[in-house]
Structures are given as C-alpha cells and as structure tokens.
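> Give me a 3D structure for the following:
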Amino acid sequence: MLDQAARDALVAAVGADNVISDPVGLRSYECDGLTGFRQVPALVVLPRDTESVAAAVRVCHRHSVPFVARGAGTGLSGGAMPVADGVVISLQRLRRVLDVDPVDRRAVLQPGVTNLDITKAAAPHGLYYAPDPSSQQVCTIGGNVAENSGGAHCLKYGFTTNHVLAMTVVLPDGEVVTLGGDSGEQLGPDLRGVFLGSEGTLGIACEITVRLLRVPETVRTLLADFPSVPAAGEVVSDIVAAGIVPAAVEMMDNLAIQAAEKAVGAGYTLDTPAALVVELDGPEAECGEQFEQVKAICERHGCTRLHVAGDAGERARIWKGRKAAFAAVGRISPDYIVQDGVVPRTRLAEVLDRIARMGDAAGLRVANVFHAGDGNLHPLVLFDADAGELERAEELSKDIAELCVELGGSLSGEHGIGTDKACSMPRMFGVDDLAVMDRVRSAFDPDRLCNPGKLLPTPRLCGERPGVYRPHPLEEAGVIERL
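Below you'll find the predicted structure:
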C-alpha cells in the first residue's frame, strides 16, 4: 500500500519534477498495447539514471510497495499493466546511447533507446543491430530484453538473447548488479539468460550492452503471391529443407494484405489468398545462387506473381507493408486482439486451417501475419466491442494460443505471457515446472513486489481477471459476495 510516507520518500528519491500523481496523468499509464487490461497506478515516477531507479526501488522495497517497470508501453501481453495501489517506474527518460564501440562491435544503451535508434547510432561504422521487431521505431531495448523479442529476421539471426552481452540490473531490493560480461558467456549459472525474457519480474535492466553486426554485403528481397495459404506454407518448408537460411520469411493472408495495402500502398496484390516476403543477405555469390533457388521453389508451388525488389526503395516499401499490418487492421475492424504463439513449421497449414474453423465457429474473422520461417504466428482476432463481441474475441484468442501448445508449439514467441496468458501456462507446463519457475522468481524477489501477478498463474489472476470487471462464477452462483 502506497501511504504518504512512501510517497514522500519516492519524491525525495527521484525529485518532484519526476513524479506524476494527478489522475489525468496517471491514466496515461493504465495499460500497455493490450488495452483490454487496465489498472490506474497510485503513482508514476520517471527516473533519469540508474541510481535514481535504484533509489525508487529501495523505497518500494522498504515500504512494501509493489512496482512495475514500464518502457514505451508497446507490449501486447499486459505485462506493463500497473498494480492497484502500486507504483509505475517509467524508463522513458533513460534513452541515451551511452557508447558505440566499432572495434569490438558493441553498444551500451539505456533501456529507453528504441530498437531502430540502435542501428542509426551504429550505421556510421558500417554496423547494425540485427533483431528488428515490427514495432522497431517505437519499441525499446528494455522491453526487448523483458520479452526476449525477435522480429522478422530472427530465423537467421536469433532473438534478443543472442545479441545481449551484459546488463546492469536493479534487483527488487534496490541492489545494482551486472549480469553477463564482455563475451556474453560467463562462468557459473547463466543469470543473464535467466533475466532475459523474465518479463520484468526479476528486476529492472538500466544499462544494456548489445552485440552489433556488419551490414551485409548484399540484400535481396522478393514478394510472392500464392493461390492458397497451404501452398505458401509448403514453400517455407522447402526453402529450409534445401539448406537455405533466409534472413526473413514472412507470410500474410488475404485479410492482412488488404489492411496493409489500404494503409500504405506497398504494392501487394489485393485479391491474393496469401503472400510471402522472403529476404536473403550475405556475400554476393552465395546470396545470388540461393535467391535463384528460392524463386524456383516459389514457382514450383504455383506462385501467381513474383516481384523482386529492384532497389532499396522497393525493398523498403515491401517491408513497410509487412510492418504496418498490425496497425492497418484497424482499417477493416473497429477492434482487434493481437495474439502470439509458435508451432512447428511443418504444421503451419494445419494450424491456419484450424484457426479459420475456430473463427467461423465463433462468428469472428481472424487475420494472420507471422514469421513463417520459425512458425511464430500473430493471429489478429477482429471484433466489434460495441456489438458485444469482446468476450467471444478474448475466448477465441486464448483458444488459439492453447492450440499452438496442442500442436507441439508454445504460448508465445516474443510478445510474452504477461497478464494475458498467465492462466494458460498450465497447458504448457506441469506443476513441477511452474514450481521451479516460482522458486527462481522468489530467489530474486522473495517479497513479490516486482511486477506481481504476471507471467505465472495465481488464484487471484485466474479467478478474477484484471480489466473490465466480470463477476466471478462463484459470485454468480451466490456462493460468495463481492465486498
């Protein structure tokens, strides 16, 4: 509970100019990109450096006040939703590139630096940062660390965990420690790896050292249309089976294509059932030979149109269409939920068919945009809240995530579990698995003050969902009363 003593201590820790307490200002922090989950915090603090983050955390620890770290608020799993009577520690003012080392190919960043700005800082040295989530213009490296984000190029280059060498972390009691090191591989337990993807439940990363890569010698990109989603899926499997590892293989179905084309005019075919964006990079000779193989595979599977980007401008337009897809869906539906799950590549056609049938049964449309190369799906459940479709949409979204587990995949590829899928964790993990995760979390945060109620299922979370109030089933049955 945030009492007056705790408020005064937080103001002293970060300065009065770095505290938001008025009701209107607090409303700006009530949710992240998953707007169906909302909770107004009691206070927001905006530290300007690592020490002031640590000072704020020490106050919260001393006064037993729960706190949630927040970056750009672009997360899609409710992971940055505040806690009632708790504090939001916003990292939006920690956005400096602290160092770029072109010799060792490293950069040191504050957590509020956007993904795209890392590459901009590295570009003068012929370097870039490989992970590129579709929201790279606004998502921050701190959020990437929390969710272990991937993006379109994760098939070849891996996820955030493959590019983060070290982190300066404020633990839940306010202690400042370093996890990892210059090489990324340290003796003893891999605490860097434990922290990455922990969704803000183990502490707050305040300085992050990332690995930079040389800009590829050659980049080649094509956009291919197909008569069906299964045909496009077979192309993906055949490309990988041929020993080719593209930098990216992205798939969009017709609903997603229509939305993206209406939004940005990227040159997609409006009536095609499915499209693939395939990009290869590397040495000129290797890239050229493999690109011809990819084109032949596309043609063998009935490609109805194959457009090769002729220059950097065309390549940028193709990617603009793909990266605009999530937001563009707002042009064809008043409301939508972005889901995130993973299936084996060999089951792409099956899962998409099942999703279509589930959508039909629910009376809702589902647009599909995904990283086809590694089977990371992003189904968008379209609905109209004003027409009373919210609960059906939420149920369908949950069922799609759990379907991915049923087919041998996972609940999340990069958006995280957060609040949205915590209750589905037992579908993927056994009781012992969840208990071990809970013990690890307790080792970092025995008082459960750091982003509580996220990631792991709890009776409160699963029985009484945050957000818009819904009566508990026992309340409806008259067994319990709401006080």
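> From here on, just use CA atoms for contacts and neighbour counts.
OK.
> quick one, what contacts the residue positioned nearest the centre of the chain?
The centre of the chain sits closest to residue 415, judged by CA atoms, centre = their mean, with a distance of 3.0 Å. Residue 415 makes contact with 75-77, 147, 149, 340 under the criterion CA atoms under 8 Å, 6 or more residues apart in numbering.
> another one to check against the first:
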Amino acid sequence: MDRVQFKRELVRALPRGRVLTAGEQLAPFECDALPVYCARPLAVVLAKSEEEVITVVGLCSAHRVPLVTRGAGTGLSAGARPHDRGVLLVTAGMDRILELDPQTMTARVEPGVVNARLSQAAADFGLYYAPDPSSQIACSIGGNVAENAGGVHCLKYGVTVQNVCAMRLVTIDGQILTLGGDCLAQPGFDLLALMHGSEGGLGVVTEVTVKLTPVPAQTRTLMADFSSVGAAADAVAAIIRAGVIPAALEMMDALAISATEAFCHAGYALDAAAILLVDLDGDPLEVEAETALVLQVLQMSGAARVQSAQDEEQRQRWWKGRKSAFPAIGRLSPDYYCIDGTVPRRRIGDVLETIARLAGPYRLRVANVFHAGDGNLHPIILFDGREDDALERVERLAADILEYCVAVGGTITGEHGVGIEKINQMAVQFSDAEISQFLDLKRALDPQQLLNPDKLIPSLARCQEYRALRKSHA
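Next comes the predicted model:
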C-alpha cells in the first residue's frame, strides 16, 4: 500500500475537514480512556453520515488498510486504540436523534448520540434510556453497543443488548445490514446480539433503535454502612435471595469511600469498611413493601447503620458520589488502571479478600467500586507510572485478579470489553476449540481481518504462548 496515495484518495473522497493527517491533529486520538496503550493512526476520519462511513470502509477494503472505529473515546480496555498503519473512523459526529416514538417507546439514533442526552430528550414523554454507565454524560450509544455496556441500573433493566431493538451497520465489503426489528422475535440467527460486545470487529454501526423505559412513579434510595467487606457482600446475596431485584445495588470499599467523600462530600461514613447503595423503584406500594423488606435484610446482615434518602437532593448526592468514584480515586495517585470482571454474587467477599492479598506482593493499592447486584467488579489499581516497573506490576496484578475471577466461575469482563487490555486472559477464559470458533466467525464477516485487528480474540499461537508463560510463573 502506498500510504501517501491512500491518504490523498481519502481526502479527495470526503468533504473538507473530515480527514486529519497532521501529527498534532492525530495526537488526541492515540488512545481511549486507558492511556497506557497508545498508537498514532495513519489518518483520522470524522464521519458525519452513513454515506461517509461507506466511503471510508470501501477505501480501506480496496487498499487493505486496517480500520478501527471509535465513538466518544471513553472505553477502558484500549478497544479503540488506533492501528499505526490504519484509519481511525470517529463516529462521534453522527449524533442525531432521528426519531423518538413515545407510542412504541423506542428511539432511532445515530451512533454518536451521547447516552445521557437520549434520556434528556425522552424525559418530556415520561421515558428514559435505562442503561447508564458511569461515563453516561460522555459515552455514546454506538460505543455502548460495541462494549455491551451496563451501568448502575443494569441489574433490573439489563445491559445494552437487552435494550436494543435493531441496528444498521456497514460490513467490510460495503453492504448495509439491518439487524433486528420492531417485533420481539426475529427468525434466523440472532445477529443483533452478536454485534453487542464485538468491539467494532464485525462491522461499523451507523444507526441504533433502542427501547425506552417509563420513568418510575417512585424511587427510594437506601445507604447501608458495614464494618466489614464480607458482611456487605453477604448482604448483597441476601437481598436478591429475599426476592427483591433492586433497580441498583452498588458497593464501595473503604478506600473508594474516603476518596469520594473528599472529592464531592456525598455524605458517606468514613469509618465504614464498605457501603451499599440500593435503589428501589416502581409503583409506590411496591416500593414501600420492598423498602421494608430490604431494611430488614440489611439489619439482619449486620449493617452498622441504614439510611433512607430524605429527599431527591440527598439521593442525587449519594449517587453523584458513586458516579464520581473514578475521578475521585484519580486524586490519590498519579495514575490508576481500572479493570472489570464478574463473579457469582456468593463469591464477592472471597474475591475482594483475594484482591487485597494479591496486591500486597506487587506493592500496589486497590480501591473497589462495583455493581454488586450482578457481581461486576471494578478494581481500581493505583500506581505511579514514573516508576520503571510500575506498569508491569499493574498488568501482572490485573491478570491475577481477572484469572481468579474465572477460577471462581466468573468472567474477565462485565461491560468494559476485552480490547487489548484483557486479550491474554481470553486464553484463560476459553479453550482452543472455543477460540477457534470465535476466529472462524471473525473471518466469515471480516475475511481480510481489517476491522479492529489484533484485539478481542487472540490467535491460537498467542493463547498457547500465554498459557505456557503463566504455567512457568506458577
């Protein structure tokens, strides 16, 4: 491939200002929200329409140029890190809400629509978009599809795949596919679900039809303080076992509590080893009954104190603290590395104790903030990147944590995706036979291996090398 010629064709094919090639223009796009993995692309395209996407895909396919799609750049697994010999296709500018139908409770949007903006637009009709990642004020719907994002309220309302009805996408050979539809069931293979979590490796999404949810008539928030992490973890399982599915059930440990309280004064107890935040919503009578039951469960589980938000202002302050945890923890250390893994609820306490034990030999601190209701952990590893071996120690600790999640019956990711960060752990999660099936599927939809290559699915050779390496270090 003649890089100069390719860039000239790209510039000629698109409107002025859409293609960036100068070094200072490319620098802001070298990474997503995991800045330890960076690369400078050949060119960045700021797409504004499906037609422009088709043009870019066609040129990349014809010239065999790798193509990485990026939304808002809030991903935490380096899934949108550019390819140094490829094009970075940015869809953040495709940000129109094309249709919002209160009768069918759906919205048809372009991939660049910001998550929180969709709920704001639906609020006039008493509706909202339920999946709410902590980055919802910045992350895009297209990026949510790519990572199958969850959020605070996914326990009751589901992750992205449960809230999408249909999508349009462009394949590497330039075809437009429409997956899903207005009916609950569709014949044939469930390709709509397949695209969720595929990290831009199977096609470029250009339009998404999402389900909207009625705003609950009432929401009650409880906060419980615990003197031990284990007791808080046991309370999580006890609430679900009692037959209550909270809208949200979140947990923070002592380090996360102290950082967050100093950052935004949410009203958290600084002497607590862990806190639980519980949202109960629905019909007022239902909320009243569930609140009484959850209060009883929390007290029986050994909560040192249980509070009920007295008004909406206090409720929002508690949740602002939870959603501000990442920037708050960022004040404690020059750098941090946030991972995610999911474990069975009954193993949460065990896993948190193991994380603390694993961190010691690496001389690292870990804060834990997570979606306790579905066992989705977010260990945040604090480090100083100026130390020569710091990143290596962080990566080894992260690998140990994620592989322990697998060992107890969990998985290496719940919503952040695999990207580059967790690609080695795929070799622990899956067998060679399973990896081969993934690779066959990738080749069927992307024969030239141009869409976000070298991410998500490792080669069999890499799997075998990594397993041998871990065995030698055991």
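> now what about the TM-score between them?
Here the superposed chains carry a TM-score of 0.96, computed using TM-score structural alignment, normalised by the length of the second structure; 466 aligned residues with a CA RMSD of 1.6 Å.
> still on that earlier bit, just the ones of the contacts of residue 415 of the first structure in strands?
Assigned to strands by DSSP state E, none of the contacts of residue 415 of the first structure qualify.
> so can I have TSV of those showing neighbour count and distance to residue 120 of the first structure?
TSV is the format used below for the contacts of residue 415 of the first structure (neighbours: other CA atoms under 10 Å; distance: CA to CA, whole Å):
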residue	neighbour count	distance to residue 120 of the first structure
75	25	23
76	23	25
77	31	28
147	28	22
149	24	19
340	25	28
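> which residues in the stretch 201-350 of the second structure form helices?
229-241, 254-264, 284-300, 312-323, 325-329, 348-359 (DSSP state H, counting those that start in this stretch).
> can you put the ones you listed in a markdown table and add mean neighbour count and distance to residue 429 of the second structure?
Shown next, in a markdown table, are the helices of the stretch 201-350 of the second structure (neighbours: other CA atoms under 10 Å; distance: least, CA to CA, whole Å):
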| stretch | mean neighbour count | distance to residue 429 of the second structure |
| --- | --- | --- |
| helix 229-241 | 21 | 24 |
| helix 254-264 | 21 | 28 |
| helix 284-300 | 16 | 34 |
| helix 312-323 | 18 | 29 |
| helix 325-329 | 21 | 27 |
| helix 348-359 | 17 | 17 |
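> Format those helices as a markdown table; extra columns: distance to residue 173 of the second structure.
Listed next are these as a markdown table, based on distance: least, CA to CA, whole Å:
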| stretch | distance to residue 173 of the second structure |
| --- | --- |
| helix 229-241 | 47 |
| helix 254-264 | 47 |
| helix 284-300 | 51 |
| helix 312-323 | 40 |
| helix 325-329 | 40 |
| helix 348-359 | 45 |
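> which stretches of the stretch 51-200 of the second structure form helices?
Here the stretch 51-200 of the second structure has its helices, by DSSP H, counting those that start in this stretch, at 115-122, 141-147, 154-157, 191-195.
> Return the most buried member of the ones you listed.
Counting by mean count of other CA atoms under 10 Å, helix 141-147 has the highest mean neighbour count of those, with a mean of 30.
> For that one, give me the average deviation versus the first structure.
Here helix 141-147 of the second structure, set against the first structure after superposition, deviates by a mean of 0.4 Å using mean CA distance after the TM-score superposition for the first structure.
> could you pull out the strands for the stretch 101-250 of the first structure?
106-109, 127-128, 164-170, 176-180, 204-211, 213-214, 218-226, 248-253 (DSSP state E, counting those that start in this stretch).
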